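*Asks:* quick check, what structure comes out for this input:
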Amino acid sequence: MPRPRRTLVSLEDTPYYHCCSRVVRRAFLCGDDEYTGKNYDHRRGWVETQILKLTEVFAIDVAAYAVMSNHLHVVLFIDIDKVNQWSDRDVVMQWHQCFNGTALTQKFAKGELIDEHLVAQLKHQIAIYRSRLSDISWFMRCLNEPIARQANIEDNCTGHFWEGRFKSQALLDEAAVLACMTYVELNPIRAKMADTPEQSDYTSLKLRVTAALKGEQPKTLLPFIGHEREHQPKGIAFMLSDYLELVDETGRIIRDDKRGEISANAESILNRLNIPTANWVKIVAEFGQLFHGPVGTLQELSRYSEHLEKRRRHFAKSCQHLPLE
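*Replies:* Next comes the predicted model:
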């Protein structure tokens, strides 16, 4: 039975969450429909554009994404510090990028004087907006709804385009985050939609590879910061070059038609995460089958369950593939 989203999110334990949405009614995001002969590849561009647009609106960073033929994946980082640092006017201006707001917030955004008896009402509305701008449910709503409306107009129909609820799972430690990111970014490789990372269209991996060739990182994605946490408190604490090498070599291993092995540089990440190579390959290749709930070590899973007042540690069996305690 589906659980309320508030029972799945614990910022006390992790700011990272993996979300997935699938289409219904034999709908297409891309590819050729053999029944109509119509090609839908352009819809993947809609999704990618909307994902990157929302990173400029929400206090939520995208660590990884992949837009597939009938579903999409995103790995999100909730930046609660960022949303709390925004002024009231910042919050309203951010919200108005996606929604019209109310007559009161429109008046406030224009710098007009607010009647004293309406100030409390305005403060309450801004508090609601501030909460929503760091909420993955609102992020996914703002991602999925515009795409559904565009697709329905194009298909000349009404009704649901996406499944009723997107799936989300907490990523409780570095190993879970890196494994999920790699799984997401290798989706086109595993599905044989692309042969190499740089050919994986509509993925964060292609953005990272393209930027890395220029010695840069995409401004729209959560950056890799190596070990420079003191100077860059927000980011993924690994070297980008090591991560790209690990993803490329993992992709070669999980593809039956390619040969590959984990190099010393890439294996340094696995050593730090304390994950044997065989376990890593299994996790990345079968992430969707292995993990149906929160991902992390037994210790992290216990802490997560305790904070959310869960009586049982569901999905504990999957933890055997993660780092040793």
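*Asks:* for the rest of this, base every contact and every neighbour count on C-alpha atoms.
*Replies:* Fine.
*Asks:* let me see the contact set for the closest residue to residue 22 other than its chain neighbours.
*Replies:* In space, and not counting its chain neighbours, residue 22 is closest to residue 71: 4.2 Å by C-alpha to C-alpha, 6 or more residues apart in numbering. Residue 71 makes contact with 20-23, 29 under the criterion C-alpha atoms under 8 Å, 6 or more residues apart in numbering.
*Asks:* before we go on, could you also do this sequence so I can check it against the first one:
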Amino acid sequence: MPKARKSQISLLDTPYYHCVSRCVRRAFLCGEEDGKSFEHRRYWVEDRIHVLSDVFAIDVCAYAVMSNHTHVVLHVAKDKADILTTEEVIQRWHRLYKGTLLTQRYLSPELRKDFHEAQIKTVEATAEIWRKRLYDISWFMRALNEYIARAANKEDDCTGHFWEGRFKSQALLDESALAACMAYVDLNPVRAKIAKTPETSDHTSIQYRINAARVGKTPKRLMPF
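*Replies:* You can find the predicted model right below:
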């Protein structure tokens, strides 16, 4: 039997993980089918990864958006989540989800001053649940894959599964494993012969890093090394 996700991810062993999501459809991100191009969906995935890197206390080390699957190498930064205030946690969570009526009102100083102690405790308890989700890889991947699935199903005017089950994760237990995995992810388009060099491999972290380095900058939405 496959292991439960919680047993595959253990921050006591390592904060680094390689996650792969595979699509059930033959052409969903690139290529053409019946004269229709799906290339624009690769932009959806890359943009969403960048958005989530700003919301979650999870650093993106590397990624590659392929024709029918995606790779992301993630670093769980629990310490970043631990120092967030209740208000900061709620603000981050509300960038992705509506939250509750109480948390929405809590962000307004005018409304918050009328809160009873019980209401404040309820908001704080809710924020603590969300804080844990902000460094949870399963929630990161859920926020990525569900968003893309809904957008694709809406565009295709259909319902049903878009991804081939849940994502697969692999723990990277030391620096050599991390470096090897990042190189594997970065060179995926070259290996698949959809790009000749890393510089020309679109929708990858290596191209994003190279473009930033060319103008003397550090990529904002990737973990610095």
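*Asks:* test my guess that residue 177 of structure 1 contacts residue 14.
*Replies:* No. Residue 177 of structure 1 is beyond contact range of residue 14, at 10.0 Å (criterion: C-alpha atoms under 8 Å).
*Asks:* joint contacts of these two?
*Replies:* residue 171.
*Asks:* the more surrounded of these two?
*Replies:* Neighbour tally, residue 177 of structure 1 and residue 14, criterion other C-alpha atoms under 10 Å: the higher count belongs to residue 177, 23 against 17.
*Asks:* and what about that one, helix, strand or coil?
*Replies:* On the three-state scheme (DSSP: H, G, I helix; E, B strand; the rest coil), residue 177 of structure 1 is labelled helix.
*Asks:* counterpart of it in structure 2?
*Replies:* Under the alignment defined by TM-score structural alignment, residue 177 of structure 1 corresponds to residue 178 in structure 2.
*Asks:* which strands or helices does the longest helix along structure 2 pack on?
*Replies:* Across structure 2, the helix with the greatest residue count (assigned by DSSP state H) is helix 137-156. In terms of contacts (3 or more C-alpha pairs under 8 Å, 6 or more residues apart in numbering; DSSP states H and E), helix 137-156 of structure 2 is packed against helix 40-55.
*Asks:* so which bits of the helix it packs on are buried?
*Replies:* Residues 41-42, 44-46, 48-49, 52-55 are the ones in helix 40-55 of structure 2 that count as buried (16 or more other C-alpha atoms under 10 Å).
*Asks:* now stretch 81-100 of structure 1
*Replies:* For stretch 81-100 of structure 1, a neighbour-count test (16+ other C-alpha under 10 Å) marks 83, 88, 91-96 as buried.
*Asks:* please apply the same query to stretch 9-25 of structure 1.
*Replies:* Residues of stretch 9-25 of structure 1 classed as buried by neighbour count (16+ other C-alpha under 10 Å): 9-10, 13-23.
*Asks:* and residue 186 of structure 1, what is it in contact with?
*Replies:* 197, 247, 251.
*Asks:* out of the buried residues of stretch 9-25 of structure 1, which is nearest to residue 278 of structure 1?
*Replies:* Nearest to residue 278 of structure 1, judged by C-alpha to C-alpha, of the buried residues of stretch 9-25 of structure 1 is residue 18 at 22.9 Å.
*Asks:* now the closest one: which helix or strand?
*Replies:* strand 16-22 (DSSP states H and E).
*Asks:* what range does that strand cover in structure 2?
*Replies:* Going by TM-score structural alignment: strand 16-22 of structure 1 matches residues 16-22.
*Asks:* before I go, just wanted to say thanks for your time.
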